[in-house]
Every structure is written in structure tokens, then in C-alpha cells.
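Student: fold the stuff below for me.
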Amino acid sequence: MHESLFSYINQNAASPLTSDEEALIMASFQPKKYRKKQYFLQEGDVCKYVGFIVKGAMRQYSVDDKGAEHIVNLFLENWWVSDRESAVMLTPSRYNIDTWEDTELLVATVADMVDLIGKIPLFGQMTRLMDQRSFIASQRRLNSTISNTADKRYEEFADNHPKFIQRFPQHIIASYLGITKDTLSRVRKQAMKK
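Tutor: Prediction:
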């Protein structure tokens, strides 16, 4: 199970991990299995863990006063999952993170992640690269949300995340894009005609 994580780190670092570094990572990341719709984090809890998805699909969302879900992030294999604000600030999370499919994760405490960054330079490189990619993706998504039509948002989403369309239902994708399910249905029909 750890091979997926080692492969991910090696692809995103300047040189491969040593066997000693792999042993440190294995000691920090524990395999966990979650059933569909099982919580990784619930709103109001402080996020103490980081997960690397080996198999499965997850979502991060908030729930408003009317009970409507607002999807903030979607995650698949080889993605990292956590609530960074809660983990860094040690504040109660405003989000739920749960599994959309049966999911297998490698889970480490936030403290273990910090320790690994200090002990393994490649792990620190990978983390910085992840942070940069995450920041760029967040900026692009924010710009798309405030600047683009629903049609353009869906087109960019489909181009950048085709696997999400296969793995998540329309109501979740619509929420992620900030549009209604009916609007998404219309947009998808128009896209199929092109």
C-alpha cells in the first residue's frame, strides 16, 4: 500500500527516496479503510490528520443553515486530503470530509508530517511543490468562479478533471462548480452537441 505513496514522492522530488527514508515514512503513515460515506473529519472537530488516497474518492464540504451542501474539494487516488486551516490554526473545522466510495488511505498525524519534513529533505520538497500546485489551482478556481459562465466553468472542469465526471454524480459536480443541478444538466447537453 505504501508503494503508491513512495511512487508519488519520487515523482515529485529531485531524487528517489532511500530505504531508510521509506522506513520512516512507513512508520508514520498507517493504512486505514473507510466505508462509503464514512467521515474522515467532521465539522467542529480539529483536523489532526493528513491522508494520502491509495484507492477511492472523497469530498470536502460545508453545510449551510438550510442543509445544502457546498463542495469545496473533491479527491481521488494520489491526492492528499486534510483541512489545512484547521490543522495549522488548531481551530474547529468548518468542513466535513467524507468518502464517496469505499476508500483506502495512508494516514499520518499532522505532527508526524512536520517531523518527516524536518527529517527527509525530499519530503519537504514534495510538500512545497504540493503547496504551490494547490495555491495555483485555488487561484484558478476562484478566478473561474467569479469570471466565467457556467458553460466555461464546466468546460474547464471537464478538461482538467475528466475522472471526477466519471466518479462523482451531477449534484456533487454542480455544487463544486457553484451552479444548480438543472444548470449543469443544460450545460452538459450543450457540451455534448459540440
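Student: C-alpha from now on. contacts and neighbour counts both.
Tutor: Will do.
Student: quick one: residues contacting residue 54.
Tutor: Contacts for residue 54 (Cα atoms under 8 Å, 6 or more residues apart in numbering) come out as 1, 4-5, 77-78, 103-106.
Student: what's the answer for residue 58, then?
Tutor: 74-76, 97-101, 103.
Student: residue 99 now?
Tutor: 34-40, 56-59.
Student: between those residues, which has the most around it?
Tutor: Within the contacts of residue 99, neighbour counts (other Cα atoms under 10 Å) peak at residue 58, which reaches 26 neighbours.
Student: which one is that residue nearest to, not counting chain neighbours?
Tutor: residue 99 (4.2 Å; Cα to Cα, 6 or more residues apart in numbering).
Student: another one to check against the first:
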Amino acid sequence: MEEILKKYMNRFTTLSEEEQQMILSELQIEEYKKGTVLLRQGNVPLKCYFVLKGCVRQHSIDEAGKEVTSNFYTEEQAISNFNHHKQDKSSSFFINLVKSKN
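Tutor: Okay, the predicted model is just below:
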């Protein structure tokens, strides 16, 4: 799993092995099951995510109660939903797993 993260970092910058290890030592690798909600619409996002395996869906529920999918994140994609432009900083989206590693 760490190799996937190193490969991702190398796409954007050149880091020494020591620098990569410093970053990796601060990350938490967690496994979630299909259907897990990582963020609920209206909640303030506190984490960002990186998809190692599986697929994550970003969607919202509009005023009519209809689910509107706005994005899918697949392997080797980062997910961040910080809303510093909004006064209350709440999320406009749900983020949940549609496919897990297993």
C-alpha cells in the first residue's frame, strides 16, 4: 500500500526516501466496508482520503429529495472536500464507498 502512495507523491514532486517516510508515518491507512459513509451532507469535513482500492461516490440530495451523483473516485485518487469558501464550512455532499477492497 505504501508503494501506491509513494507513486502518487512522485507524480507531483521529487522527495527523498526519508521525506517520503516522514509523510507516510503521519498517514493512517484504514479499510472501510462497502456502504460506509465517510462524510454526510451538512457535516464539516475533517479528513481527506486517498483511494487505494475500491470506488467512492460523491453525491448530494437536492431540494426535491433526489440523489445527484457528482463524482466517483477510483483507485489512486485523492478526495478532499474542505469548504473554506463557505461561512459554515459544511459539506454539500455525501461521500460513501460503493466498492471496497474485498
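Student: returning to that earlier point: trace the residue nearest to residue 58 of the first structure over to the second structure, please.
Tutor: Counting by TM-score structural alignment, residue 99 of the first structure corresponds to residue 97 in the second structure.
Student: same question, residue 26 of the first structure
Tutor: Residue 26 of the first structure maps onto residue 24 in the second structure, by TM-score structural alignment.
Student: please name the nearest non-neighbouring residue to its match.
Tutor: residue 2 (7.4 Å).
Student: for the first structure, what spans make up the strands?
Tutor: 30-34, 39-41, 49-55, 58-63, 69-75, 80-81, 96-99, 103-109 (DSSP state E).
Student: so which of those is nearest residue 183 of the first structure?
Tutor: strand 69-75 (15.8 Å; Cα to Cα).
Student: average offset of the closest one relative to the second structure?
Tutor: For strand 69-75 of the first structure, the mean distance to aligned residues of the second structure following superposition is 1.0 Å (mean Cα distance after the TM-score superposition for the first structure).
Student: now the angle between strand 58-63 and that strand, please.
Tutor: Compare the direction of strand 69-75 of the first structure with that of strand 58-63 by axes from the mean of the first three to the mean of the last three Cα atoms, to 10 degrees and you get 160 degrees.
Student: quick check: strand 69-75 of the first structure aligns to which part of the second structure?
Tutor: Under TM-score structural alignment, the match for strand 69-75 of the first structure is residues 67-73.
Student: touching that stretch from outside, list them.
Tutor: So stretch 67-73 of the second structure is contacted by 51, 55-62, 79 (Cα under 8 Å, 6+ apart).
Student: list the buried ones in it?
Tutor: Residues 72-73 are the ones in stretch 67-73 of the second structure that count as buried (16 or more other Cα atoms under 10 Å).
Student: give the aligned equivalent of residue 35 of the second structure in the first structure.
Tutor: Following TM-score structural alignment, the counterpart assigned to residue 35 of the second structure within the first structure is residue 37.
Student: that match and residue 98 touch, don't they?
Tutor: Yes - using Cα atoms under 8 Å, residue 37 of the first structure is in contact with residue 98, at 5.6 Å.
Student: any idea how far residue 173 of the first structure is from the residue positioned nearest the centre of the first structure?
Tutor: Centroid-nearest residue in the first structure: residue 75, 3.8 Å away (criterion: Cα atoms, centre = their mean). Distance, residue 75 of the first structure to residue 173 of the first structure, using Cα to Cα, to the nearest Å: 12 Å.
Student: now residue 107 of the first structure
Tutor: Residue 107 of the first structure is 26 Å from residue 173 of the first structure, by Cα to Cα.
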